[in-house]
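> Sequence isn't available, so here's the structure alone:
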């Protein structure tokens, strides 16, 4: 074996390892872009489809363009430097553009296209370098295996490790530094072939990226300060969502994925309207199920009814229920409802809970996120409501928040139509009886709810708990009246096959606010 053989073998092994590392980084950039686009532009299915399509087509263009790179080794290093800078700074730039300009679409797709082109050049260039090195028994499938394995690791790590522990901004910068690290080690390994100018540009890019990474938390604070009106007292990324809590004097607001969930100035309007009509009209209310409502506000209202014996609360994100149970200032907002011995918390998907449960409930309350995506829309489908109806007692009541009949009227009335299409387990060939109603909530605008029962409601007057801040008999009667511009209109039932609700919801809000 010649003296050059060990060096060639080291370079071969490094280039295969580099293939794995750059594959990890490339897929992370794609997932960061897809997640950001769904956060900032809405409609996750459409955004994920656009991001994946653009990224893959850009990779194809990059692979084709690689043929015009004369020096494969130099081209690979420049591609890594470009990815380190463009991919690494993608999330910070997009967050800043959204916070200060309000528009991110053009920038997002432009940066994603550039990242895709550079990522598409990597494999052909690495293969050419390996061939030029006379790699021991070079096989192209070894390169592809390392590439696909890297993609697998990235796809698994992204929701479990990357987002919860790094957040999107830091993740983008960390993997930008990874690309620059690959470039740096390759520069050192092939140092006799490369010019000093490449070293200089690489060093500047690395220092800038490391500096931004060190300041990532401060950058996040700058963005969030501009996005939110009030002081941020808590800001965490979980495997499921971004949790942000803000405060101004005694006013506290909760945001999930930057969408407001409640404001303590008016949350009582929402939660009293959601909870008390169902509990007042149902003849029994011993067993209550709450789907969603991890902030404990709905549970607080439920526990005002002394007849309630057990409350089962199902919320997907354990961090939300943990915060609103254990954080002293947040738990105070729900009167420590989540610590009440009558309350049992299950952190799991609402569909899975309903599907696997055999319990019967007197009251079921759906305080679920708006159906802006298919993942959320499934919790508003006829199939889900059929499962829910099986868990409801014959004289029970189900109530759901259903969005705004003003801003997304088609979506609201689609929820009503869907509930009316549900098979009534208490009557052969029967349907659920529904009662739509709506109230004004300053933080949300005109907001709607739907009450459904297996048995026709015999009376619409309420027997209300003492100490309510908003709901009265007169308010209740008025809430059942819909003006001409928010009146019922022909819409489709929301099903697992069609999901018209997502389109209704997004087009309605886009019409008003985009």
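Structure's in. What do you need? As the structure is a prediction and not an experimental result, all values here were calculated from the model.
> C-alpha only now, for contacts and for neighbours.
Will do.
> Now do the strands in the protein.
Using DSSP state E, the strands assigned to the chain run over residues 231-237, 242-248, 251-256, 259-263, 287-292, 310-314, 343-346, 361-367, 392-403, 433-441, 445-453.
> my guess is residue 413 contacts residue 489, does it?
Yes - between residue 413 and residue 489 there is a contact at 7.0 Å, judged by C-alpha atoms under 8 Å.
> Which of the two has more residues huddled nearby?
residue 413 (28 against 13; other C-alpha atoms under 10 Å).
> show me the contacts for the more buried one.
Going by C-alpha atoms under 8 Å, 6 or more residues apart in numbering, residue 413 touches 405, 488-489, 491.
> Top of those residues by number of neighbours, please.
Neighbours here mean other C-alpha under 10 Å. Within these, the largest count is held by residue 405, at 26 neighbours.
> how near is that residue to residue 413?
From residue 405 across to residue 413, the span is 7 Å (C-alpha to C-alpha, to the nearest Å).
> And for residue 97?
Distance from residue 97 to residue 413, by C-alpha to C-alpha: 35 Å.
> And for residue 232?
36 Å.
> Please look at residue 79 and residue 119 and confirm they touch.
Yes - at 7.5 Å, residue 79 and residue 119 qualify as touching, with contact defined as C-alpha under 8 Å.
> Between these two, which has more neighbouring residues?
The residue with more neighbours, out of residue 79 and residue 119, is residue 119; 30 against 23, by other C-alpha under 10 Å.
> burial of residue 470, as a residue count?
14.
> My error: substitute residue 311 in the last question.
Residue 311 has 25 nearby residues by other C-alpha under 10 Å.
> repeat for residue 240
So residue 240, with other C-alpha under 10 Å, has 16 neighbours.
> Use this one as the comparison:
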């Protein structure tokens, strides 16, 4: 490369570097937001806090860049620093959660540092372009390339980065990307770089490569501390983190690090969810299950011989694949997901109900707890109104409704939401709403709500033989609530307000924070 050609190559490289650092910067922000929503819950709150802290820190970084006297050297130091801080952010967050049980301060400390460093990048690049006489590259060109990089990152994160790299490897991989930017910049501007920068870059590169090679081992060490039992499966999909643990004959499923079932006592939950509803209806030919990708609810439905068709709708295809095909997991549901009477649909529950026109005898909502907006909408009056259009005069809907002791207001908010939902059979009369609960050792007291156009409270369910927990005596007591779980005056859950999320988060924080 000649002396005359070098400035043009530098100009082009700095625009390429702008694109690459924009991609890396947004990926770090998305990793922080995703990890915080996994570990701290309430994705709306966490994403809002992450975006606010990151953007304000970028503003501070842009202001601090004016004090950098040598922009080329400053840009290289920023790239090395952001590679280390951003690259090791996800490993540090998981280790903090596993060993310190206090991820918040670590999260926002790393996020603020990455934000400050990211905020310094564009002003420094603009100054370097000006110093090398790149007058044809206007500042708006730099911003355009920066915004294009952010777009690519936002598209790649859910489609490529999370499914194929996972959060820990992604963090380290984009740290390596920043180091690559620093390395090329050191070479192109080698007359303005120092040995100190080269040594720091080499040390950071070695540390990042070693960590990246051992990322699976790092993840295993962290997960071993997070979970009591041996991990037999762990994967991050486009929708969630799936972890399955096992100790002897005991298997547990965790989604986003929250327990979904323990094979030691899951029968209590699923018997209470399924059999009162199926036992109330005169016909059980056509059943809809929303959620329940582990197949346990479907297993209980198939105890009833007159069931002809089950439609199971679960968003994440990886969950239904695992519990249909995995040799250690499919026996837990008695291979229910392979039953010819069952049809699996991997689709958002709202979209499915909105587009479906069938009438069901029983609808079972085996959905995760409403800890974010995406889940809370499936407990809203608007969604419940859609569901009631899919049932007949003698049909029943049942939903899991959380812990009436730990999240008391949340439970009764779900009850009130159903009570305010229009009865499609007789609009002048309310729906019959029956709350009940049962004890599941893994969760504590757990609540359910059954709904129908027909009166429910005076009916006794016809239960199949061979149940391990539920009988008629247990059913009678299930409808009684002790004073500390008794009804409270709460708001219904609507799309406009999402009162349920605050009730849910406040309840669990009161007991466990």
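Noted; the coordinates are in hand. Remember, predicted model here, so these are calculated numbers, not experimental data.
> could you dump the strands of the first structure to a markdown table with distance to residue 386 of the first structure?
Putting these into a markdown table (distance: least, C-alpha to C-alpha, whole Å) gives the following:
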| stretch | distance to residue 386 of the first structure |
| --- | --- |
| strand 231-237 | 33 |
| strand 242-248 | 31 |
| strand 251-256 | 28 |
| strand 259-263 | 27 |
| strand 287-292 | 15 |
| strand 310-314 | 18 |
| strand 343-346 | 21 |
| strand 361-367 | 13 |
| strand 392-403 | 10 |
| strand 433-441 | 14 |
| strand 445-453 | 12 |
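> who wins for proximity to residue 168 of the first structure among the ones you listed?
Ranking these by proximity to residue 168 of the first structure (C-alpha to C-alpha) places strand 231-237 first, at 8.6 Å.
> Can you list which of the contacts of residue 413 of the first structure carry over to the second structure?
For these, the contacts that are reproduced in the second structure, applying both residues aligned by TM-score structural alignment, their matches' C-alpha atoms under 8 Å, are 405, 488-489, 491.
> For residue 105 of the first structure, find the nearest of the strands of the first structure.
Here strand 259-263 is closest among those (C-alpha to C-alpha), at 18.7 Å.
> Show me the helices in the stretch 51-200 of the second structure, by range?
Secondary structure of the stretch 51-200 of the second structure by DSSP state H, counting those that start in this stretch: the helices cover 71-87, 89-99, 103-131, 139-156, 162-188, 195-213.
> Out of those helices, which is the most enclosed?
helix 71-87 (a mean of 25; mean count of other C-alpha atoms under 10 Å).
> name the helices or strands packed onto it?
helix 103-131, helix 162-188, helix 195-213 (3 or more C-alpha pairs under 8 Å, 6 or more residues apart in numbering; DSSP states H and E).
> so who does the equivalent of residue 252 of the first structure over in the second structure touch?
Taking TM-score structural alignment, the alignment pairs residue 252 of the first structure with residue 251 from the second structure. By C-alpha under 8 Å, 6+ apart, the contact set of residue 251 of the second structure is 244-245, 262-264.
> Using TSV, lay out these together with neighbour count and distance to residue 305 of the second structure.
Shown next, in TSV, are the contacts of residue 251 of the second structure (neighbours: other C-alpha atoms under 10 Å; distance: C-alpha to C-alpha, whole Å):
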residue	neighbour count	distance to residue 305 of the second structure
244	22	31
245	19	32
262	20	26
263	17	24
264	14	26
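> Hmm, residue 151 and residue 21 of the first structure touching each other?
No - here residue 21 of the first structure lies out of contact with residue 151, judged by C-alpha under 8 Å, at a distance of 9.2 Å.
> List the buried residues in stretch 282-296 of the first structure.
282, 284-296 (16 or more other C-alpha atoms under 10 Å).
> what about that stretch, distance to the chain center?
Distance, stretch centre to chain centre, for stretch 282-296 of the first structure: 25 Å (C-alpha atoms, centre = their mean, to the nearest Å).
> go on, stretch 49-69 of the second structure?
On C-alpha atoms, centre = their mean, the centre of stretch 49-69 of the second structure falls 28 Å from the chain's centre.
> same deal with stretch 2-21 of the second structure?
39 Å.
> ranges for the helices of the stretch 351-500 of the second structure?
Applying DSSP H, counting those that start in this stretch to the stretch 351-500 of the second structure gives helices spanning 373-376, 381-388, 408-419, 472-478, 499-512.
> Tell me which of the ones you listed approaches residue 269 of the second structure most closely.
helix 472-478 (12.3 Å).
> Can you mark which positions in the closest one are buried?
Result for helix 472-478 of the second structure [16+ other C-alpha under 10 Å]: buried residues 475, 478.
> Are there helices or strands packed against it, and which ones?
Using 3+ C-alpha pairs under 8 Å, 6+ apart, helix 472-478 of the second structure sits against strand 432-440.
> Distance check, the residue nearest in space to the middle of the second structure against residue 158 of the second structure.
Closest to where the C-alpha atoms of the second structure average out (C-alpha atoms, centre = their mean) is residue 240, at 4.6 Å. The spacing between residue 240 of the second structure and residue 158 of the second structure, counted by C-alpha to C-alpha, is 10 Å.
> do the same with residue 327 of the second structure
In terms of C-alpha to C-alpha, residue 327 of the second structure sits 29 Å off from residue 158 of the second structure.
> Those two: who's more crowded?
With neighbours defined as other C-alpha under 10 Å, residue 327 of the second structure and residue 158 compare such that residue 158 has more, 15 against 11.
> what about residue 189 of the second structure, how many residues close to it?
16.
> before we move on, the earlier item: now render the helices of the stretch 351-500 of the second structure as CSV, adding distance to residue 462 of the second structure.
Below are those laid out as CSV (distance: least, C-alpha to C-alpha, whole Å):
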stretch, distance to residue 462 of the second structure
helix 373-376, 32
helix 381-388, 23
helix 408-419, 24
helix 472-478, 9
helix 499-512, 33
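> Pick the most deeply packed of these.
Compared across the helices of the stretch 351-500 of the second structure, helix 408-419 shows the largest average neighbour count, a mean of 25 (mean count of other C-alpha under 10 Å).
> quick one, it and helix 499-512 angle?
Compare the direction of helix 408-419 of the second structure with that of helix 499-512 by axes from the mean of the first three to the mean of the last three C-alpha atoms, to 10 degrees and you get 160 degrees.
> Average separation of helix 408-419 of the second structure from the aligned part of the first structure, please.
Here helix 408-419 of the second structure, set against the first structure after superposition, deviates by a mean of 0.3 Å using mean C-alpha distance after the TM-score superposition for the first structure.
> how far out from the middle of the chain is that helix?
Taking mean C-alpha positions (C-alpha atoms, centre = their mean), helix 408-419 of the second structure and its chain are 24 Å apart.
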